[in-house]
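1. Below are the sequence and a predicted model for it; my questions follow.
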Amino acid sequence: MAINRRSLLKLTGYFGAATAASLSWPQLKKLEAAELPPEMPPIIMQLDWKFNVQFAGLLLADYLGLYRQKGVTVSLKPWESDMIVPDVVAANPMMIGCSEQNLILDAQAKGAPLKAIATMFQASPYALMTLPNSNLTTLTDLVGKKVGVHADGVKVMELVKGVNGLNSEAIEIIEIPYENKLDRLINGELDALQCYAVDEPIGFAQRVGEAPILLPMDQYGYKAYAQVFFTTDALLQQHPELIQAFLAASFEGWQRALADIPGTAKLVAETYAEKGSKYTDVDYQQKSLELVGEYVMRGIQPSQIGLIVPEQWQQTTDLMAQYGIIATAPGLEASLDLSLWTGNE
């Protein structure tokens, strides 16, 4: 799956008329703080990866002062090695986190007092990639082939095979580490490889000179949400107005980020990315944000940014329990609180 330029132009058009003029690099400026509501306690936003354009809306909201405009002080924290974000958030009442749907559900099933409140991505970027000349373009093309996945992808692939009527042995699934995984695809040891579709295919193209073929798993029945905002029951009960302010600023940040993808990518690469990391490459970040934008806006209207559809959430939850991705399936009342974001109305 290559970048869909037509969709990208449409996506940029959603938000560009209102905000692009004020965001064009290098005219990007921090906003002056508006008259603030009564001071609210500070919160920490715990990300599930390092600073890069996967969090462009939040980073731009931070840079432009959008959180402060809404009267809330937010500290953005990048992921640290071996961190399980739902566990960290559950132990810190004044914290919001983001994570994949399955990790939030797993924590809830174990009794963690957490609820999902909105989402950044409308679909999981979990995908398989194959070599450009492989002619392996669909799931059924992989029957009889070897597919390398990470530990968290083994049961996901069982779900995908089951939903698509393939028996467990139809596709050979091999659990692999992250190290040197591209080598194993390029040298033919593996026929397909698990990837995160908003990032890893760009690195593949830089190395090989051509984009891989992508098989997004949301097109094959894995209808999970990703980069889901969630928080503690305590924060929901004690400071709902704080969460509302956070969500409003965050999604305004996303609207502004998608209105000026080149400028936002440059800002993230030069201001927030860890020095020496691949995320300081402006071109890499711009291409990644183009892909990210597709996941933020997939299947929704601009007014619905952040939307979680309860029926889809529960259907995916039930499938995850059926295929052992989570131990049990929490009900909607125990899992979601969608009352604080207008995109969920």
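-> Good, I have the coordinates.
2. From now on I want contacts and neighbour counts done on CA atoms only, so please keep to that.
-> Will do.
3. So for the protein, the centremost residue is which one?
-> In the chain, the C-alpha nearest the mean C-alpha coordinate belongs to residue 227, at 3.5 Å (CA atoms, centre = their mean).
4. for that residue, helix, strand, or coil?
-> strand (DSSP: H, G, I helix; E, B strand; the rest coil).
5. My guess is it contacts residue 116. True?
-> No. Residue 227 is not in contact with residue 116 according to CA atoms under 8 Å; the separation is 10.5 Å.
6. Number of residues surrounding residue 323?
-> When neighbours are counted by other CA atoms under 10 Å, residue 323 registers 16.
7. Where does the closest residue to it other than its chain neighbours sit, in terms of helix or strand?
-> Closest residue to residue 323 apart from its sequence neighbours, by CA to CA, 6 or more residues apart in numbering: residue 159 at 5.8 Å. Element membership of residue 159 [criterion: DSSP states H and E] is helix 154-163.
8. what separates that helix from the chain centre, distance-wise?
-> 20 Å (CA atoms, centre = their mean, to the nearest Å).
9. Counting by contacts, list what that helix packs against.
-> strand 172-175 (3 or more CA pairs under 8 Å, 6 or more residues apart in numbering; DSSP states H and E).
10. Run through who's touching the helix or strand following the strand it packs on.
-> Next along the chain after strand 172-175, taking DSSP H and E as the criterion, comes helix 181-186. The contact list for helix 181-186, computed with CA atoms under 8 Å, 6 or more residues apart in numbering, reads 130, 131, 190, 191, 192, 193, 204.
11. now helix 181-186, how far from the chain's geometric center?
-> Taking mean C-alpha positions (CA atoms, centre = their mean), helix 181-186 and its chain are 24 Å apart.
12. what about versus this one:
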Amino acid sequence: MFKKKSTRMALAAAATGAALLLSACSGGAGNDAGATAADGEMTDVTLMLNWYPYGEHAAFYYGVDQGIFEEHGINLTIEAGQGSTKTTQAAGQGQVDFGWADTPAVLSNIDKGVKVHSVGVFLQTTPSAVQIFTDSGITKPEDLKGTTIAVSAGDAPTTTFPMYLEAAGLQESDVTQQNLDAAGKMAAMINGQVDGLIGFAHDQGPTIAAESGKDVTYLRYSDVGLNFYSNGLIASDSMISDNPELVSAMVAATSESFQAAIDDPEGAVAAMDGKDPQMPDADVLAEQWAGTIELLQSPTDGEVTPGVNSTTDWENTISVLAEAGLIDEAKPVDTYFNADFQPGGAE
């Protein structure tokens, strides 16, 4: 079980991405994938993130730093990503061994024929939120009437925004939406061109606060009862069928790394130092990681072993995403999630 820590939430940087080697050898997709620590051998494994490294990813760096992945026979190389869709497709095409991706993007790509499955969602409470400066005087959803909010067409927070407004007792027409890309949203908010933005509360917020010198308030989707799964570990169907021992080892090592990083947040953030030139400052990383910790609990089961998923939460996620139009229809859970690798043998 993990201990909740208090916090605000945070950002991801943007820029040009190259692989981040956290071991002496670079791993190729499926390279000697059957080896585990049990036989004394190491397997080179590549993991592609959902974006350039930010505080949410501290657990992976800490797991490498503390030898957790090594204990499971994994020689881990972390690669920056450029969005969950690209990460999902790279995993499906065997360009990387595993991906770390947002569940709405994973499900949408599976429906489009990409051969991957989730093997464990870690961010089980959605980080989706309307983010506004605290000095704006906006403290509750009703205060959004008449505001202009920056959005990014097609992403999960934007697509589900009408559902948030409805749950909060508002009409979609109560808010003007301005479509911008991720960097444009942040700049527009900082420069006062919009009243706020929609995004991941543990992602942009701490960076906006650091750059502006102003506090940020979050109106979270989950606060009005709207929730769906976010980021987690994915593997290709061929990896799952051909190398189940490696998948099991990767899920277990990731779960243990998250727990270790929860128990030592300062050490987890320190493990990211110098790993990528695009990485935010340490204080921003710390807020991002603290914000991530708050998202790891299950909406129905509360505190759980990191990466353990319930059928109920999966069904709710699928239902919400189908209603929002991010997937065509609500399909059975096993269409998207393989439960065979849950940490500790949990359901």
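-> Sure thing, it's come through. What you are looking at is a predicted structure, and each value in this text was computed from that prediction instead of being measured.
13. Got a TM-score for the two of them?
-> After superposition, the two chains reach a TM-score (TM-score structural alignment, normalised by the length of the first structure) of 0.81; 313 aligned residues with a CA RMSD of 2.8 Å.
14. Next, count neighbours for the aligned residue in the second structure for the residue nearest to residue 323 of the first structure.
-> In the second structure, the residue matched to residue 159 of the first structure (TM-score structural alignment) is residue 163. By other CA under 10 Å, 21 other residues sit near residue 163 of the second structure.
15. thinking again about what came up before, can you give me the buried ones in the helix holding residue 159 of the first structure?
-> 154, 155, 156, 157, 158, 159, 160, 161 (16 or more other CA atoms under 10 Å).
16. for stretch 136-149 of the second structure, same thing?
-> 138, 141, 144, 148, 149.
17. what's the closest of those residues to residue 81 of the second structure?
-> Using CA to CA, residue 149 is the member of those that lies nearest residue 81 of the second structure, at 26.3 Å.
18. rewinding a little: how much space between the residue nearest to residue 323 of the first structure and residue 183 of the first structure?
-> 27 Å (CA to CA, to the nearest Å).
19. With residue 193 of the first structure instead?
-> Taken as CA to CA, the span from residue 193 of the first structure to residue 183 of the first structure is 11 Å.
20. Which residues are in contact with each of these two?
-> What both residue 193 of the first structure and residue 183 touch, as defined by CA under 8 Å, 6+ apart, is an empty set.
21. the more surrounded of the two?
-> More neighbours surround residue 193 than the other of residue 193 of the first structure and residue 183, with 24 against 11 (other CA under 10 Å).
22. The more buried one matches what in the second structure?
-> Going residue by residue (TM-score structural alignment), residue 193 of the first structure aligns to residue 197.
23. hmm, back to that, narrow the buried residues of stretch 136-149 of the second structure to those in strands?
-> 148, 149 (DSSP state E).
24. What segments of the stretch 51-200 of the second structure are helices?
-> 58-65, 68-71, 84-92, 103-111, 156-159, 161-167, 182-190 (DSSP state H, counting those that start in this stretch).
25. Pull the residues that contact the third one.
-> This means helix 84-92 of the second structure. 48-51, 81, 96-102, 105-106, 109, 114-116, 234-237.
26. Where strands are concerned, which of those residues count?
-> 48, 98, 99, 100, 101, 102, 116, 234, 235, 236.
27. List buried residues within the residues you listed.
-> 48, 98, 99, 100, 101, 102, 116, 234, 235, 236.
28. Make sure the residue nearest to residue 323 of the first structure is actually in contact with residue 320.
-> Yes. Contact criterion CA under 8 Å: residue 159 of the first structure and residue 320 qualify, at 7.5 Å.
29. Just to check, residue 115 of the first structure is in contact with residue 334?
-> Yes. The pair residue 115 of the first structure and residue 334 qualifies as a contact (CA under 8 Å) at a distance of 7.1 Å.
30. Who has more neighbours out of those two?
-> Taking other CA under 10 Å, residue 115 of the first structure and residue 334 do not tie; residue 115 has more neighbours (23 against 16).
31. TSV for the helices of the stretch 51-200 of the second structure, including distance to residue 36 of the second structure?
-> Shown next, in TSV, are the helices of the stretch 51-200 of the second structure (distance: least, CA to CA, whole Å):
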stretch	distance to residue 36 of the second structure
helix 58-65	16
helix 68-71	9
helix 84-92	21
helix 103-111	27
helix 156-159	36
helix 161-167	44
helix 182-190	39
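32. which stretch among the ones you listed comes nearest residue 248 of the second structure?
-> Closest among the helices of the stretch 51-200 of the second structure, using CA to CA: helix 68-71, at 11.9 Å.
33. contact partners of the closest one?
-> Contacts for helix 68-71 of the second structure (CA under 8 Å, 6+ apart): 37, 42, 63, 64, 75, 76, 250, 253, 254, 256, 257.
34. Now flag whichever of these is closest to residue 340 of the second structure.
-> Nearest to residue 340 of the second structure among those, with distances taken as CA to CA, is residue 250, at 12.7 Å.
35. So that closest one, which state does it fall into?
-> Strictly by three-state DSSP, residue 250 of the second structure counts as helix.
36. That one against residue 76, yeah?
-> No. Shown here, residue 250 of the second structure and residue 76 do not form a contact pair, counting by CA under 8 Å, at 9.5 Å.
37. which residues are in contact with both of residue 115 and residue 334 of the first structure?
-> residue 108.
38. how about the helices in the stretch 201-345 of the first structure?
-> 233-238, 240-259, 261-267, 282-297, 310-322, 332-335.
39. what's the closest of the ones you listed to residue 124 of the first structure?
-> helix 282-297 (7.8 Å).
40. if we can go back for a sec, show me the contacts for the alignment partner in the second structure of the residue nearest to the centre of the first structure.
-> Counting by TM-score structural alignment, residue 227 of the first structure lines up with residue 231 in the second structure. By CA under 8 Å, 6+ apart, residue 231 of the second structure lies in contact with 100, 101, 102, 103, 121, 122, 123, 124.
41. Kindly recompute the last result at 7 Å.
-> 100, 101, 102, 103, 121, 122, 123 (CA atoms under 7 Å, 6 or more residues apart in numbering).
42. circling back: hmm, who's touching the helix holding residue 159 of the first structure?
-> With CA under 7 Å, 6+ apart, helix 154-163 of the first structure has contacts from 167, 168, 175, 220, 221, 222, 323, 324, 325.
43. start and end residues in the first structure for stretch 242-257 of the second structure, please.
-> The aligned range for stretch 242-257 of the second structure is 238-253, by TM-score structural alignment.
44. So which bits of that stretch are buried?
-> For stretch 238-253 of the first structure, by 16+ other CA under 10 Å, it's 241-253.
45. likewise stretch 165-173 of the first structure?
-> So for stretch 165-173 of the first structure, counting by 16+ other CA under 10 Å, buried means 166, 171, 172, 173.
46. aligned partner of residue 212 of the first structure in the second structure?
-> Residue 212 of the first structure maps onto residue 216 in the second structure, by TM-score structural alignment.
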